[in-house]
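> Here is a sequence together with a model predicted from it:
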Amino acid sequence: MPWFLYHALKQLFPSGRGFSFFSLMSIIGVMLGVCVLIIVQSVMNGFGENIRARIVETHGDIRIRSSDVIDDWEEQIQLLEQYAEVLAVAPFAEGVIMLQHGARPQIPMVRGIDPMVDEAVMPVRKFITLGDFEQFDDHGVFLGEGLAYALQAQPGSTVEVTTPLMMQRIKEDEILLPRQFTVLGLFRTGSPSVDGNTMICTLRVMQELYGLGQGVHGLVLKLRPGVDAFAFAEHLEANVLRAGLQPVSWLEANQDFLFVIRQEKLVISFIIIFIILVASFSIAIALMMAVMRKTREIGLLIAMGALPRQVAYSFCLQGLIIGFLGTFLGIGLALMALHFRASIMSFYAQITGNELNFLGIYDVYALPVHYLLSDFIMVTCFAVFISTLAGLVPALRAALLNPADALRSE
């Protein structure tokens, strides 16, 4: 073992003690900075992945819409199914209705689907929490759990639907009574905005409610894994679809929201980086004080033949070791905190007396986590580099000491 490495270890771990106080504080500072940075990045990654997966599950990879009702949708489906990139295509119709159960009205979105076809695109059966999807017919509907709670409805309840078409007929002195449906079950997609604001009926019923005839509002595509949805949508618009049909990928439809998620991760990470920078100052101060306390010893080492660069190596290595220890302890603490995140968040809600409403901003029910190796590599390299850099100034001071002056130092 080189003597300067041995000297660095003895400075950090004096005989008879586990750590020196200043070394311990420096390691804790780096550890906390790395821990918080890993937690923030992993949680923000989790939000992004959770949102992306849910968007694709509930809205498909690509949606094809038109300013008019699409009457030739069956021909378009046959055309699209010829492409190897396409797993499934399903028609849909959607709009806004007034839904009432007893004296409780709501104005949710209604989505009309073909139960035989849509399952390959949007797995409604997977989301059912109450009720039987096999009973789905023109007389029944499925409600999101949040919407059902607002209406105080449950499977077996009867709800009344009023559409804009009915309101228009009233203006023309033609009275249409609200349409009644039986609630067949409830579903939960994992998105509060969908579960609290969506009713599902059959495509045929939606065509009747909105007066579409045999037409639909659009088509939704499910692509094979690995296919670039944005590029394939551009290809469809340029080379496949007729004029008037506009394909929009899930990336394009939600680009603003996804951009906000990415920017929030960058901004929060940038702010938290300053915790590591503050810890680096504590490393520099601790090593500088060590140089001042050990001036005579450093002078003695140089007088005995130690090269100035070897003395500098000793103090730089101390910063490097502090950086490594703090980084890996911080990563371990972050992984532990993320593993028990549900318990931690519940405890936080109890002591503050507040529900975790901030999760609703990101449209999730729980705190998601997604680990990226690139984040761990970046944080490790940054923390170790800054810690080593913090030891550079004390190292240079120690290397430039005049041995004669150092030996006379009190």
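Ah, there it is.
> going forward, measure contacts and count neighbours with C-alpha atoms only.
Will do.
> Break down the stretch 51-200 of the chain into its strands, ranges please.
For the stretch 51-200 of the chain, the strands defined by DSSP state E, counting those that start in this stretch occupy 62-70, 86-96, 98-101, 104-106, 109-113, 128-131, 140-144, 158-162, 179-187, 198-202.
> Can you say which of these is nearest to A303?
Shortest distance between A303 and those, using Cα to Cα, is found for strand 62-70: 75.0 Å.
> Which other helices and strands does the closest one contact?
With contacts defined as 3 or more Cα pairs under 8 Å, 6 or more residues apart in numbering; DSSP states H and E, strand 62-70 has these neighbours: strand 216-223, strand 245-249.
> what comes into contact with the first one?
Judged by Cα atoms under 8 Å, 6 or more residues apart in numbering, the contacts made with strand 216-223 from elsewhere in the structure are 59-66, 68-71, 73, 77, 85-94, 120-121, 207, 229.
> just checking, next helix/strand downstream of it?
helix 229-235 (DSSP states H and E).
> among the helices and strands packed on strand 62-70, which is the most enclosed?
strand 216-223 (a mean of 24; mean count of other Cα atoms under 10 Å).
> Work out the gap between stretch 147-162 and the centre of the chain.
In terms of Cα atoms, centre = their mean, to the nearest Å, the centre of stretch 147-162 is found 32 Å from the chain centre.
> Go ahead and confirm Q106 touches G146.
No. Contact criterion Cα atoms under 8 Å: Q106 and G146 do not qualify, at 11.3 Å.
> And here is the other one:
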Amino acid sequence: MFRPLSVYIGTRYTRAKKRNHYISFISLTSMIGLTLGVLAMIVVLSVMNGFQKEMRSRILGMVPHAVLQLSSGAPLDNWAAVAAAASKHPEVVGAVPFTQLDGMLSFKGMMQPIEVDGVDPQQEPKVSIIGSHMLAGSLDALKAGESGVVIGEITARRFHVNVGDSLLLIVPESSATPGGITPRMQRLNVVGVFRVGAELDGTLALIHVDDAARLLRWQSGQVQSVRIAFKDLFQAPEIGAQIATELGAGYRSVDWTHTQGSLFGAMKMEKTMIGLLLLLIVAVAAFNIIATLIMVVADKRTDIAILRTLGMTPGQIMAVFMVQGSVIGVIGTLVGGTLGVIAAFNVTAIVSTLEKLAGTHIFSSDVYFINYLPSDVQALDVLLVCAAALTMSFLATLYPAWRAASTQPAESLRYE
């Protein structure tokens, strides 16, 4: 098979290991460094993608994509009409009554802050994933007037309660007293326990929307807002504002970017910064390629001079060493990319196995938003990492190759 002379000599220099074992060792080290850098970048970026995906599906599957409410903060009397108007938009998949309040849960002297959502258990599956994450009881067990509550698994574990037990809910209420706030208490019966594997398992509880109205001393049928779920949650700010405008000047839309946007913005920034830091590993490997080729050029000065006297041009000499450095880069990138993709696809199982062997949970819902290590391999990330590694490897060959092409045959052969 025909090969250009520069490619033939460059690949032969890459394979040759007998004359200078030290240079061969440095070449191998450069290749391994590049492999590890690419592998690390693919695995870490995949894990970051996995965290973002899980948090979108779990947290944004539980919290509202957007809510429509009166600008004055007054309760809605005609929530059904608002929901019907919102449902006409083709991007809306569900519009249901929703009331939210903050309070404290108490059980046998233990207390914790809690966010309480008033929901309609029959319509909630349209906008929430909670129905498919019940550990005990069911969402349908929430009945109007029966003071039922569905709590998260972390809350249940913290209080050592289960379905059938009772909790005390304390809700602050404005009053004319000197303190300005009077606690309002309500005994709630646990009718269900959910687990979504996120921090919401310890900060969220659900009651019937009519019970929430009674707690707030509203009329029966009044709700705080209408909760909306969209096909594409990233369109929530634009579409929510559009629907609120169509409803009239008295309405406003509050979407998930106001309540959870800072969290996802921080995660995006973290992914970018971690990617740039890991890129330094690849840059170090590229510098190793420069050092390797400079030593090869110094070792091959006689060979270069002979090739020049035989008629090879400086450009062909330059191409020889660019080929040699590029081979190191290509092999290191391909091996690192392959191992990185394999590791990224199996990192969840690997960490789970380590947890079982160690007998402990590395990622606990009490501390982290997600209680396991997720991974989401994206082809674009893999391609960008490999492209960056190949580009830096190629650029690393230019200076040593130029030094080789600048070699003067007479000077190199003077003492031979």
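Yes, it's here. Since the structure is predicted, the reported quantities are computational estimates derived from the model, not experimental observations.
> how about the strands of the stretch 51-200 of structure 1, which one is nearest V384 of structure 1?
The nearest among these, by Cα to Cα, is strand 62-70 at 44.0 Å.
> Run the angle between the closest one and strand 86-96 for me.
Interaxial angle, strand 62-70 of structure 1 versus strand 86-96 (axes from the mean of the first three to the mean of the last three Cα atoms, to 10 degrees): 50 degrees.
> which residues touch strand 62-70 of structure 1?
Residues contacting strand 62-70 of structure 1 (Cα under 8 Å, 6+ apart): 212, 215-222, 229, 233, 244-250.
> switch to 6 Å and redo it
By Cα atoms under 6 Å, 6 or more residues apart in numbering, the residues outside strand 62-70 of structure 1 that reach it are 215-221, 244-250.
> ok, back up a step: right, and the strands of the stretch 51-200 of structure 1 - which one's nearest N354 of structure 1?
The minimum distance between N354 of structure 1 and the strands of the stretch 51-200 of structure 1 falls on strand 140-144, with 24.8 Å, by Cα to Cα.
> Measure how far that closest one is from the centre of its chain, please.
Mean-position distance between strand 140-144 of structure 1 and its chain equals 29 Å (Cα atoms, centre = their mean).
> Stretch 262-281 of structure 2 too?
Put simply, stretch 262-281 of structure 2 sits 10 Å off its chain's centre (Cα atoms, centre = their mean).
> now the helices and strands packed on strand 62-70 of structure 1 in CSV, with distance to F376 of structure 1?
Shown next, in CSV, are those (distance: least, Cα to Cα, whole Å):
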stretch, distance to F376 of structure 1
strand 216-223, 32
strand 245-249, 31
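> quick one on the thing from earlier: show me which of Q106 and G146 of structure 1 is the more surrounded one.
Neighbour count, other Cα atoms under 10 Å: between Q106 of structure 1 and G146, G146 has more, with 20 against 16.
> Counterpart of that one over in structure 2?
Aligned by TM-score structural alignment, G146 of structure 1 pairs with I154 of structure 2.
> Could you give me the PyMOL syntax to select whichever of the contacts of strand 216-223 of structure 1 are buried?
In PyMOL, this line selects whichever of the contacts of strand 216-223 of structure 1 come out buried by 16 or more other Cα atoms under 10 Å:
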select buried, resi 59+60+61+62+63+64+65+69+70+73+77+85+86+87+88+89+90+91+92+93+94+120+121+207+229
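> Spit out the contact partners of the match of G146 of structure 1.
Counting by Cα under 6 Å, 6+ apart, I154 of structure 2 touches 201-202.
> rewinding a little: identify the contacts common to Q106 and G146 of structure 1.
Counting by Cα under 6 Å, 6+ apart, nothing touches both Q106 of structure 1 and G146.
> how near is the counterpart of M295 of structure 2 in structure 1 to T388 of structure 1?
Aligning on TM-score structural alignment places M295 of structure 2 opposite M289 in structure 1. According to Cα to Cα, to the nearest Å, M289 of structure 1 and T388 of structure 1 sit 16 Å apart.
> The two: which is more packed in?
Neighbour count, other Cα under 10 Å: between M289 of structure 1 and T388, T388 has more, with 24 against 14.
> how near is that one to F4 of structure 1?
15 Å.
> circling back to that earlier point, tell me the two of the contacts of strand 62-70 of structure 1 that are most distant?
With Cα to Cα as the measure, no two of the contacts of strand 62-70 of structure 1 lie farther apart than G215 and W250, at 23.2 Å.
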